[in-house]
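Student: no sequence on this one, just coordinates:
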């Protein structure tokens, strides 16, 4: 077994083994709600723990290529994209819902423009909380899963990331009326969103920029679609996910065809050759 494969297996064992049993235990044995942010905290940082353990003790490669620098001065435009892209995806999803006759354009359930601005500020404040997943899935797993094949690797990473979330659909966090169809379109949403995150990582070289976008997905796109389409428009979760998937497709198809996915991830983010992940 190569060092790269062993590193990936150890990482996945920690990411899944530290989260799935925990989720079932706290929900089924302790009765805790998974919507509670304090209950979510160990889940959010388990991928980072896995990546840290592998980098420190399995491969001993260190953290030079981990994307821990902000790189804001060099990539400030893409930082701005990371901040506003989730809002843009939300706007496209709402436009699709309005076209289908599922939404009447009323922003009041979300507090109007003022409420949206507050969510954008909250996105920035909560960015560090999403670093745990990004340090694991985007910074560590994507460059290593299928070396030299960034498009295939982003698809595989997104699929694994989706599966990692599956217990949430059965433990009261996500409510689906039809699990067969809903889980399929939910999985597609994760895979598309991972395209956005990996594109941002390739453009900025910073896991903090992808964490900002991840925060926007949850705190802007997630909250707005829930407030406006589920609470305000009385849609079920499946139709909301379909709207978001279509919006993400419009954004991510051009991204996945871009130059960011034509080179190995290490080269794409501008790392020196010596610092790029080359585990055999």
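Tutor: Here it is on my side, so go on. If you're wondering where the values come from, they're calculated on a predicted model, not measured in any experiment.

Student: Please count neighbours and contacts with C-alpha atoms only from this point.
Tutor: Fine.

Student: mind listing the helices for the chain?
Tutor: Ranges of helices in the chain, per DSSP state H, are 3-17, 20-24, 37-53, 72-99, 112-125, 131-136, 142-145, 150-165, 179-204, 207-216, 223-225, 237-256, 265-268.

Student: Tell me what angle the fourth one forms with helix 112-125.
Tutor: Helix 72-99 runs at 140 degrees relative to helix 112-125, counting by axes from the mean of the first three to the mean of the last three C-alpha atoms, to 10 degrees.

Student: How far does helix 72-99 sit from its chain's centre?
Tutor: Offset of helix 72-99 from its chain centre (C-alpha atoms, centre = their mean, to the nearest Å): 14 Å.

Student: Below is structure B, check it against A:
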């Protein structure tokens, strides 16, 4: 049975309320998903779960909670967990393993005939560069492809992890342990659905699946359940939120691989192709299920759930 329901409702109210507030300019301006304001507000939204955690902490302090900052940090996953070595190993696994899953999802999409690639001209990538503000940079597209892929693996995960922390401290650091009394699989499903619903201010505009329009919103929930399960395993197996933060940042850095390799003459349908399509969602769900089966996690202690 869930404990401290008022804290849970306050967390959800702040996270969801602020997400819609931050996204309001997108709706008022009727901004497209490629507009700079859309991207800026999307990044700002990523910090709303962290603000929700802080709101709960402030409320608990005002009502006399004597939990120390160190105890609270441990309970919300800010520490290294039970083993510093395991935490760093899982950070490395998340950093480099997630791009491998992106490559596998891309390869499967090609194998199933769901994605056409252009490895000579990189025409879809070239097209996206031409459509960017200021036009394409005066550099050979092949050089840009190499630079982009290197950045996806080595540089961008670190940069993207800053904003990813804004989400992960809330979703996997604070919320997930409080849902674990429901049972592991129910907690994974509920937390994934909540995460997907929280994206509605963006996905109702067609974000990630522009061909679907508002139907992109329920479609993205499927991805959030699959990827959320993987991030949840990283959080629970390490006892720390940092592997999930890096995994999230690494996904955001490498998810565009299908665009880099795609063929402009036969553009991909992202509903099915790539890591965020059905192929990727199924892959993530299978990998997550195998991890939970062969590397089972320990449930958080009752004190963690009630914090």
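Tutor: On my side now, so go ahead. Owing to the predicted nature of the structure, the values given are computational and were not obtained by experimental measurement.

Student: Dump the helices of structure 1 to a markdown table, plus mean neighbour count and distance to residue 173 of structure 1.
Tutor: Converted to a markdown table, the helices of structure 1 look like this (neighbours: other C-alpha atoms under 10 Å; distance: least, C-alpha to C-alpha, whole Å):
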| stretch | mean neighbour count | distance to residue 173 of structure 1 |
| --- | --- | --- |
| helix 3-17 | 18 | 18 |
| helix 20-24 | 16 | 11 |
| helix 37-53 | 19 | 11 |
| helix 72-99 | 19 | 21 |
| helix 112-125 | 15 | 20 |
| helix 131-136 | 26 | 18 |
| helix 142-145 | 23 | 26 |
| helix 150-165 | 20 | 10 |
| helix 179-204 | 22 | 13 |
| helix 207-216 | 29 | 17 |
| helix 223-225 | 22 | 14 |
| helix 237-256 | 19 | 12 |
| helix 265-268 | 22 | 33 |
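
Student: check contacts around the aligned partner of residue 173 of structure 2 in structure 1.
Tutor: Residue 173 of structure 2 maps onto residue 139 in structure 1, with residues paired by TM-score structural alignment. Shown in contact with residue 139 of structure 1 (C-alpha atoms under 8 Å, 6 or more residues apart in numbering): 66-67, 201, 207.

Student: nearest to residue 252 of structure 1, of those?
Tutor: Checking these against residue 252 of structure 1 by C-alpha to C-alpha gives residue 201 as the nearest, at 14.0 Å.

Student: Thought residue 210 was touching that closest one, still the case?
Tutor: Yes: assessed by C-alpha atoms under 8 Å, residue 201 of structure 1 is found in contact with residue 210 at 6.1 Å.

Student: residues shared between the contacts of these two?
Tutor: With C-alpha under 8 Å, 6+ apart as the test, residue 201 of structure 1 and residue 210 reach no residue in common.

Student: burial of the equivalent of residue 100 of structure 1 over in structure 2, as a residue count?
Tutor: Using TM-score structural alignment, the partner of residue 100 of structure 1 in structure 2 is residue 112. Using other C-alpha atoms under 10 Å, residue 112 of structure 2 has 11 other residues around it.

Student: if I look at residue 112 of structure 2, how far off is residue 296 of structure 2?
Tutor: Per C-alpha to C-alpha, to the nearest Å, residue 112 of structure 2 is found 32 Å from residue 296 of structure 2.

Student: ditto for residue 170 of structure 2
Tutor: If you measure residue 170 of structure 2 against residue 296 of structure 2 using C-alpha to C-alpha, the figure is 23 Å.
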